[in-house]
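Participant: Need a 3D model of the sequence below.
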Amino acid sequence: MHNTIEDYLSQLEDKLRELPANERRVHLNEIRDHLMEAAAEEGKSEQEIVNSFLSPEQLSQDILKEEQNRVQKTSFENPDYWFGITVTSVVAPFGALALPFIFDDIDIGLFVPFLLQFIVAASALFGYYKDRLTTRRGDILKQVGRIMIPVLAIPFGLFSIDIMQSGDLSTFNLVYLACYLLVWLATYIALRNVYLSHSKVVID
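Facilitator: Next comes the predicted model:
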């Protein structure tokens, strides 16, 4: 039971701690105005109004769910979100495509989705997004460029493990490593060129 509207709001505020302070205040002010208006119009006491209203627990769950849906919708509608997904899809396959170094009998068909992911994402990045960079997207490219260097540890590490396990230098692994490094280098240079072109435009 809540004696006053402020008692009710105090409990509700405690349930909404997950929200940023400014958003929490907005919701609390709206609910306060609604409850005060209802009390004035219906001629009821504050206790009667809050007791006939949704409980703080139920209302907080509804508000948090609504905010979560709003944030998700905003993220999906944000152009930079899809740019980030595209850039990630260019770099991420390099991890999976390094696995053939240690799995000799693995079905190559398993890697087709990763290869297609790379091709589609690279086409979008170097085709569609190349001339649509913003400062935020430039920052994302810069961060990804830094991540790509440590990625090289994956193929070299797996290549070394295979040599230690088999005691032999596989011709397939040598050729595959050369192709892998060639694609990695081409991708890295392309990313760097796009970033530098964007930086030059910003500076100019």
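
Participant: going forward, measure contacts and count neighbours with C-alpha atoms only.
Facilitator: Will do.

Participant: mind checking how far the longest helix along the chain is from the chain centre?
Facilitator: In terms of residue count, the longest helix belonging to the chain (DSSP state H) is helix 171-203. Taking CA atoms, centre = their mean, to the nearest Å, one finds the center of helix 171-203 at 23 Å from the center of the full chain.

Participant: same check, this time on stretch 158-168
Facilitator: Averaging C-alpha positions (CA atoms, centre = their mean) puts stretch 158-168 35 Å from its chain's average.

Participant: Now show me the structure for the sequence below, then we'll compare the two:
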Amino acid sequence: MDERHRDTTIHRHSEVNTRVIHHGTEEKLGILDTWDSIRKSYLNTAAWVDWLNTWIPKLPYFREEEEQYQTLEETMAVELMMHDNEHGYFAVSKEVRSPRPAYVLHRVGQVVMETENMMVGVIMGWDAGLRAPPEWIKRKKYSDSELERAKDTPHYRIAFSGPDSSSVLIGYIPQYNVKLFQGFQPDIPRFLEHYFSHFDGEKFVMEEWLQEIYPDD
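Facilitator: Next comes the predicted model:
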């Protein structure tokens, strides 16, 4: 993400926060609008989820807003699955990825760029094809041809720096929106220390438990 886009994101976060503190009922629409713009991308931020969980229960809502509020709650539940889930969605499965298909072009630990938002991150895992819950796939609003393409496309679980130093963004991104980004070590929070031991100048080196899942990477 370039600095102008990052500044815009942080500014919108602060602006909505201020409105919630100083106003009454219309603020919720501002939060929903902002969340909607974020969830339409491939990215998910734990910082936003925590912040919304803090504010939304305190905000009043009316009957005509209940459906939208319920949709937001469902969306947040799916987004939280991006971090961990028992179904193996979003490349969190502990199944050993070996042999590694030749069409999986990138490897765990490599630094890559997500080409839609121009954000640089680190690959934490991959699926040989789309592996996500139906609710998430439905929200992507794929056409039939796009969905067929996505199903057969490797998807990568990628960690990006969040809007502040203590947060991390998790993306589940198709291979056609990822490219290798060499010669750069992104500033990622300590969250990654569980996955990688160090950066060797080209990639992050996997911890032993992760190497066992991706032995060919």
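
Participant: Quantify their similarity with the TM-score.
Facilitator: For these two chains in superposition, a TM-score of 0.27 is obtained (TM-score structural alignment, normalised by the length of the first structure); 86 aligned residues with a CA RMSD of 4.8 Å.

Participant: Check which helices and strands the longest helix of the first structure is in contact with.
Facilitator: The criterion is 3 or more CA pairs under 8 Å, 6 or more residues apart in numbering; DSSP states H and E, and the helices and strands that helix 171-203 of the first structure contacts are helix 135-151.

Participant: Please pull up the helix or strand immediately following the helix it packs on.
Facilitator: Proceeding C-terminally, helix 135-151 of the first structure gives way to helix 153-166 as the next helix or strand, assigned by DSSP states H and E.

Participant: and that following helix with helix 171-203, angle?
Facilitator: Taking axes from the mean of the first three to the mean of the last three CA atoms, to 10 degrees, one finds helix 153-166 of the first structure and helix 171-203 inclined to each other by 170 degrees.

Participant: How about helix 153-166 of the first structure, which residues are buried there?
Facilitator: Using 16 or more other CA atoms under 10 Å as the burial criterion, the residues of helix 153-166 of the first structure that qualify are I154, P155, L158, F159, D162.

Participant: Strands of the second structure, residue ranges please.
Facilitator: With DSSP state E as the definition, the second structure shows strands at residue ranges 43-45, 111-114, 119-127, 155-161, 168-174, 178-180, 196-199, 204-206.

Participant: Now render those strands as JSON lines, adding mean neighbour count.
Facilitator: As requested, the strands of the second structure are exported to JSON lines (neighbours: other CA atoms under 10 Å):
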{"stretch": "strand 43-45", "mean neighbour count": "22"}
{"stretch": "strand 111-114", "mean neighbour count": "24"}
{"stretch": "strand 119-127", "mean neighbour count": "24"}
{"stretch": "strand 155-161", "mean neighbour count": "26"}
{"stretch": "strand 168-174", "mean neighbour count": "23"}
{"stretch": "strand 178-180", "mean neighbour count": "17"}
{"stretch": "strand 196-199", "mean neighbour count": "15"}
{"stretch": "strand 204-206", "mean neighbour count": "21"}
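
Participant: will you turn those strands into a markdown table that also has distance to E74 of the second structure?
Facilitator: As requested, the strands of the second structure are arranged in a markdown table below (distance: least, CA to CA, whole Å):
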| stretch | distance to E74 of the second structure |
| --- | --- |
| strand 43-45 | 14 |
| strand 111-114 | 26 |
| strand 119-127 | 24 |
| strand 155-161 | 21 |
| strand 168-174 | 18 |
| strand 178-180 | 28 |
| strand 196-199 | 32 |
| strand 204-206 | 33 |
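
Participant: now for the ones you listed, which one comes closest to T54 of the second structure?
Facilitator: Closest to T54 of the second structure of the strands of the second structure, according to CA to CA: strand 43-45, at 14.6 Å.

Participant: Now do the closest one: which elements does it pack against?
Facilitator: Other elements packing on strand 43-45 of the second structure under the criterion 3+ CA pairs under 8 Å, 6+ apart are strand 168-174.

Participant: on contacts alone, who are the packing partners of the strand it packs on?
Facilitator: Here strand 168-174 of the second structure touches strand 43-45, helix 46-55, strand 155-161, going by 3+ CA pairs under 8 Å, 6+ apart.

Participant: How about F76 of the first structure: what's its closest non-neighbour residue?
Facilitator: Setting aside the residues directly before and after it, F76 of the first structure is nearest to W82 in space (CA to CA, 6 or more residues apart in numbering), at 7.4 Å.

Participant: separation between the one you found and I140 of the first structure?
Facilitator: Shown here: W82 of the first structure relative to I140 of the first structure, a distance of 12 Å by CA to CA, to the nearest Å.

Participant: Find the residues that touch each one of these two.
Facilitator: Here W82 of the first structure and I140 have no joint contacts, going by CA atoms under 8 Å, 6 or more residues apart in numbering.

Participant: and I85 of the first structure, how many residues sit next to it?
Facilitator: I85 of the first structure sits with 11 neighbouring residues when counted by other CA atoms under 10 Å.

Participant: State the helix or strand in which it lies.
Facilitator: In this structure, I85 of the first structure is located in helix 79-91 according to DSSP H and E.

Participant: Packing partners of the helix or strand following that helix?
Facilitator: Elements were assigned by DSSP H and E; along the chain past helix 79-91 of the first structure, the next helix or strand is helix 93-96. Helix 93-96 of the first structure sits against helix 112-123, with contacts defined as 3+ CA pairs under 8 Å, 6+ apart.

Participant: Go through the helix it packs on and flag the buried ones.
Facilitator: F114, L115, Q117, F118, A121, A122.

Participant: Check the offset of that helix from the chain's centre.
Facilitator: Relative to its chain's centre, helix 112-123 of the first structure lies at 19 Å (CA atoms, centre = their mean).

Participant: Sweet, I'm off.
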